[in-house]
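Undergrad: Can you look at this prediction? I've put the sequence above it.
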Amino acid sequence: MKGKLGKNLWGEELVILAEASMEPTVIYVKQVLDIISKASNKGIKGIAHIPGGGFIDTICRVFGIGLGALVYNDSCSVPPVFKWIQKAGGIEDGEMKRTFNMGIRMVLVVSKEVSEKVVKEEGEMVYRVGEVFLGEKVESTP
């Protein structure tokens, strides 16, 4: 693996770096509006779009003063391009989450009851990535 455009990335699947960097952005408006419109989903407290910046820093902006979050490390699969960036740059997990979205492009902050319902109903594109707690920091599970 040489890290040049056109060379295969390592990981669970082979991906061409040039193709990975040109992958179109998924637009989540319809899915989010569908979730919000359901009467039983009134426990939605906030929404964060995470376009390309850090996952950790972006979700902090959604919380009010005195709230923090515990992010589950293995809540969803990380796209191979992020694994390549991490390995090629020798970047620690925490720094990756502060710098990149790690493939998580939209976060809904919801009540526990709504999170369980949405994960069950919305299928494979929805993950429970953490939980909110009293405090003012974002932590990751070990």
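TA: Done, it's in.
Undergrad: going forward, measure contacts and count neighbours with C-alpha atoms only.
TA: Noted.
Undergrad: give the contact list for the most centrally placed residue in the chain.
TA: Nearest to the mean C-alpha position of the chain, by Cα atoms, centre = their mean, lies residue 104 at 2.3 Å. By Cα atoms under 8 Å, 6 or more residues apart in numbering, residue 104 lies in contact with 50, 55.
Undergrad: Below is structure B, check it against A:
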Amino acid sequence: MSTYKAAGVDKEEGYQTVHKIKDDVASTHTKNVLNGIGSFGAFYELGDYKNPVLVSGTDGVGTKLRIALDVQKYDTVGIDCFAMCANDILCHGAKPLFFLDYLACGKLDSDVAAEIVSGIVKACKETSCALIGGETAEMPGMYQIGDYDVAGFCVGAVEKDEIIDGQKIKEGDVVLALASSGFHSNGFSLVRKVFTNLQEEWEGKPLYETLLIPTKLYQNAIDELRKQVCVNGIAHITGGGLIENIPRILPKGLGVEIHKSSIKTPKIMQELQKRAGIAEEEMFGTFNMGVGMVVIVSKDKEAKALQALEAAGENAYKIGFVKSSEREIVLE
């Protein structure tokens, strides 16, 4: 007799997944979460906002996930999934309120799924965000056994009069870099093509450990910064690098001049460029080059901003300035 399990979907493994993650997930909940796992929808009460604007973002881990699957190390990719979404909405001044995840696979292993979710939980806790729901989809025939895909959806809120949209950016403002933790979650199709031996030694440990360093979360540092200075613009440096992401926040008629010599590019990115002979323009248009986030503030707030970011534990430094220009970005 035909059964769902015989067709490749093991409902019992799904139940085991829920059992293994439910306590971790519940640990992210605050008084604003009004129900638990198992409902058709999750309830979240906004709370103490006067005129809130919801800001949402969705993203995945990309082919960085392939490295995690190949070395069977799954505890960091959940952090990547959350960070890629939360860092995006942070660019508009939003605090993450709640997160939902989507996990798809060919054959579900509850231990693997629980390890991935544990990373999401860790990231949620760091930013006081609630993991309120998700979906685990076992789809034989769509994915190979052992393969997983991970995506997420983040909703945050910001007071309407505190939205950061780049419109306050003006000529003479300074561009500050917040260091990345590595490649973050972009450019890995090229990374994997160049670094084919994940077990090779790099700085005293297997290369994959460096490649799987999770995307850095900037929420807490930016929150501290905004308590002390007015932030005119924020750009999350993801796919497309500095070249494509900074222009997204600039008002018409303004550009930025970036001093390449000021940028502290990680050794692993330098090694990638060296091995493959990648052109500099390609590197800056694909990778973050060591800059995970850019903050733009008024020139007279530069010192105070850097001091605040340093106090919050960030490696922050000036990399350029804003000027009147028809060219949105110039790398000098």
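TA: Here it is on my side, so go on. Just so it is clear, the model here is predicted, and its values are computed rather than measured.
Undergrad: tm score of chain vs chain?
TA: After superposition, the two chains reach a TM-score (TM-score structural alignment, normalised by the length of structure 1) of 0.82; 134 aligned residues with a Cα RMSD of 2.0 Å.
Undergrad: ok so, going back, so what does the residue nearest to the centre of structure 1 match up with in structure 2?
TA: Under the alignment (TM-score structural alignment), residue 104 of structure 1 pairs with residue 291 in structure 2.
Undergrad: Helix, strand, or coil at residue 153 of structure 2?
TA: Here residue 153 of structure 2 takes the strand state, with states given by DSSP: H, G, I helix; E, B strand; the rest coil.
Undergrad: Okay, strands next: where are they in the stretch 1-150 of structure 2?
TA: In the stretch 1-150 of structure 2, the strands defined using DSSP state E, counting those that start in this stretch lie at 52-60, 95-105, 130-138, 148-159.
Undergrad: Where in structure 1 does the last one fall?
TA: Structural correspondence for strand 148-159 of structure 2: none found in structure 1, per TM-score structural alignment.
Undergrad: Provide the secondary structure category for the residue nearest to the centre of structure 1.
TA: Assignment for residue 104 of structure 1 (three-state DSSP): coil.
Undergrad: try residue 20 of structure 1
TA: Assigned by three-state DSSP, the conformation of residue 20 of structure 1 is helix.
Undergrad: Return the residues in contact with residue 46 of structure 1.
TA: Shown in contact with residue 46 of structure 1 (Cα under 8 Å, 6+ apart): 62, 63, 108, 109, 110.
Undergrad: what residue of structure 2 matches up with the first one?
TA: In this case it means residue 62 of structure 1. When structure 2 is aligned by TM-score structural alignment, residue 62 of structure 1 is paired with residue 249.
Undergrad: Please, which helix or strand holds the counterpart of residue 94 of structure 1 in structure 2?
TA: Counting by TM-score structural alignment, residue 94 of structure 1 lines up with residue 281 in structure 2. Using DSSP states H and E, residue 281 of structure 2 sits within helix 280-284.
Undergrad: Assess the claim that residue 296 of structure 2 and residue 236 are in contact.
TA: No: contact between residue 296 of structure 2 and residue 236 fails when scored by Cα atoms under 8 Å: they sit 11.8 Å apart.
Undergrad: Between those two, tell me which one has more neighbours.
TA: residue 296 (29 against 25; other Cα atoms under 10 Å).
Undergrad: and that one, how far is that from residue 247 of structure 2?
TA: Distance of residue 296 of structure 2 to residue 247 of structure 2, computed by Cα to Cα, to the nearest Å: 12 Å.
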